[in-house]
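Colleague: Sequence and predicted structure below; questions after.
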Amino acid sequence: MTATHTDGRIARGNQTRQLILKRAVEIASVDGLEGLSLGQLATELKLSKSGVFALFGSKEDLQLATVRAAIKVYLEHVVQPARDLPPGLDHLWRLCSGWLDYSRKRIFPGGCFFYSVSAEYDAREGKVHDTLAATRTNWVTFLEQTVRDAQLAGEVDPAADVPQLVFELTALMEMANAESVLHHEFTSYDKAAKAILSRLRGVATDPALLPDAP
């Protein structure tokens, strides 16, 4: 009986935690991680403040948990849809177009969660900054490895400057996000997609491996 009661309490706690984090990532994408408040979340979600504080010991704990929750969403919408594709240009293109779709569809209300909160914390120090910096490094490293895999597959020019290429692709994706969120328009995604395709054709061993248009 005691074990059943304990298991039920843990399950309810996990459900409550996921409910809080679902709302927290939405708020943070618009108002930033500093805009998160345990008390506000408790009030908005009609939860007891003591229960919320028991799940997250501090605001920093909430912020770090929110970043980790956002990573899971990011992986689900950007990385995983292309994970079964063989190494090559199509895999790289799908990652880039998937990123643009993730931002365009407002998976997070404020556009790309990580673009928003990284700007908030880029000049700060501490655990939140370090977690965000590591997350960005992981994404860039993943893209660079994807390009190198495409080189090994014979689809990208072996002389291509991989870090430079990834820098440019990332800049195009993030500019599309920034323009769209700031001006409440979506044409920037089409412009970015065209520019990304053009850049990829420039390093492709066979441009026919890429679509003619986004």
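Modeller: Perfect, I can see it now.
Colleague: all contacts plus neighbour counts: C-alpha atoms, from now on.
Modeller: OK.
Colleague: wait, what's in contact with residue 115?
Modeller: For residue 115, the contacting residues are residue 174, by CA atoms under 8 Å, 6 or more residues apart in numbering.
Colleague: Would you verify that it is located in a helix?
Modeller: Yes. Looking at residue 115 with DSSP: H, G, I helix; E, B strand; the rest coil, it is inside a helix.
Colleague: now it: how far from residue 126?
Modeller: The gap separating residue 115 from residue 126 is 18 Å, by CA to CA, to the nearest Å.
Colleague: Please compare the first structure with the one that follows:
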Amino acid sequence: MAGARVDGRVARGNQTRRLVLGRTMDIASVEGLDGLSIGRVATELGLSKSGVFALFGSKEEMQLATIRAARAVYARRVVHPAEEVPPGVGRVRELCASYLAYSRGRTFRGGCFFTAVAAEFSARDGAVRDAVAAARAEWIGCVRGVIQEARDLGELRADVDVPQLAFELAALLEMANADSVLHRDDGGYGRAARAIDERLAAATPGG
């Protein structure tokens, strides 16, 4: 019976943590990670401040936990769908399409979570900035990886500059996200998709 009570408390704690992180991710995507506070989240969710504090222990740990949670969402919505496609140009296209769907579908209210918090913390120092930078590096590494696979398979020209092409594709994706969020212009998604198709076509053998 004691074990059942402990398991029940753990399950409730995990459920509360998921609830809190769902809210903190949404807040941070709009107002930034500095918009988070234990008191605010507790009030908005009808939880005790002490209970939320017990989950994280500090505002910084709440911010770091929010970044980790957002990375998991990003992987599920953007990266994993591309992994279902065989390596090659098709996987590159799917990765880009998944990002555009993730942004356009407002997985987070503020558009791409990491675009929002990267602008907030890029010029700072500390653990939160490092976590944001690591997430950004992981994403660019993923884009480079799928492009490298396509080049190795001969679906892109052997002289394709992988880091350069990754930079260009990521820039197009992020510009579409920025236009949609700032200007309420969803036309950027279609423009980005066309530009990505054209850039990949130009990079294929004979392109």
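Modeller: Cool, got the structure. Just so we're clear, the structure is a prediction, and the values are computed from it rather than from any experiment.
Colleague: All the strands of the second structure, in order from the start?
Modeller: For the second structure, applying DSSP state E gives no strands.
Colleague: Just want the most central residue of it.
Modeller: By CA atoms, centre = their mean, the second structure has its centre lying nearest to residue 74, at 3.9 Å.
Colleague: dump the residue contacts of that residue.
Modeller: Residue 74 of the second structure neighbours (CA under 8 Å, 6+ apart): none.
Colleague: Hmm, residue 204 of the first structure is touching residue 153, no?
Modeller: No. With contact defined as CA atoms under 8 Å, residue 204 of the first structure does not reach residue 153; the gap is 11.2 Å.
Colleague: So for those two, which sits in the more crowded spot?
Modeller: residue 204 (22 against 13; other CA atoms under 10 Å).
Colleague: What sits closest to the corresponding residue of the second structure for that one if chain neighbours are left out?
Modeller: Alignment note (TM-score structural alignment): residue 204 of the first structure maps to residue 204 of the second structure. With CA to CA, 6 or more residues apart in numbering as the criterion, residue 204 of the second structure has its nearest non-adjacent residue at 4.3 Å, and that residue is residue 156.
Colleague: Alignment lookup: the one you found to the first structure.
Modeller: Residue 156 of the second structure maps onto residue 156 of the first structure when the alignment is built from TM-score structural alignment.
Colleague: my guess is that match meets residue 91, correct?
Modeller: No. Using CA under 8 Å, residue 156 of the first structure is not in contact with residue 91; the gap is 11.8 Å.
Colleague: Looking at those two, which is more packed in?
Modeller: Neighbours were counted for residue 156 of the first structure and for residue 91 using other CA under 10 Å; residue 156 has more, 24 against 20.
Colleague: pretty sure the match of residue 204 of the first structure contacts residue 153?
Modeller: No. Assessed by CA under 8 Å, residue 204 of the second structure is found out of contact with residue 153, at 11.2 Å.
Colleague: Run the chain-centre distance for the helix ranked longest in the first structure.
Modeller: The helix of greatest length in the first structure, counted in residues with DSSP state H as the criterion, is given as helix 2-31. With CA atoms, centre = their mean, to the nearest Å as the basis, helix 2-31 of the first structure stands 21 Å off its chain's centre.
Colleague: Spit out the contact partners of the residue located most distally from the centre of the second structure.
Modeller: Ranked by distance from the centre of the second structure (CA atoms, centre = their mean), the top residue is residue 1, with 41.3 Å. Shown in contact with residue 1 of the second structure (CA under 8 Å, 6+ apart): no residues.
Colleague: separation between it and residue 140 of the second structure?
Modeller: Using CA to CA, residue 1 of the second structure is found at 49 Å from residue 140 of the second structure.
Colleague: Next: residue 148 of the second structure.
Modeller: Taken as CA to CA, the span from residue 148 of the second structure to residue 140 of the second structure is 12 Å.
Colleague: The two: which has the busier surroundings?
Modeller: Neighbour comparison, residue 148 of the second structure and residue 140: the larger count goes to residue 148, with 24 against 16 (by other CA under 10 Å).
Colleague: Skipping its backbone neighbours, what lies nearest the more buried one in space?
Modeller: Once flanking residues are discounted, residue 148 of the second structure sits nearest to residue 162: 6.3 Å by CA to CA, 6+ apart.
Colleague: Touching, that neighbour and residue 142? I think so.
Modeller: No. Residue 162 of the second structure is not in contact with residue 142 according to CA under 8 Å; the separation is 11.5 Å.
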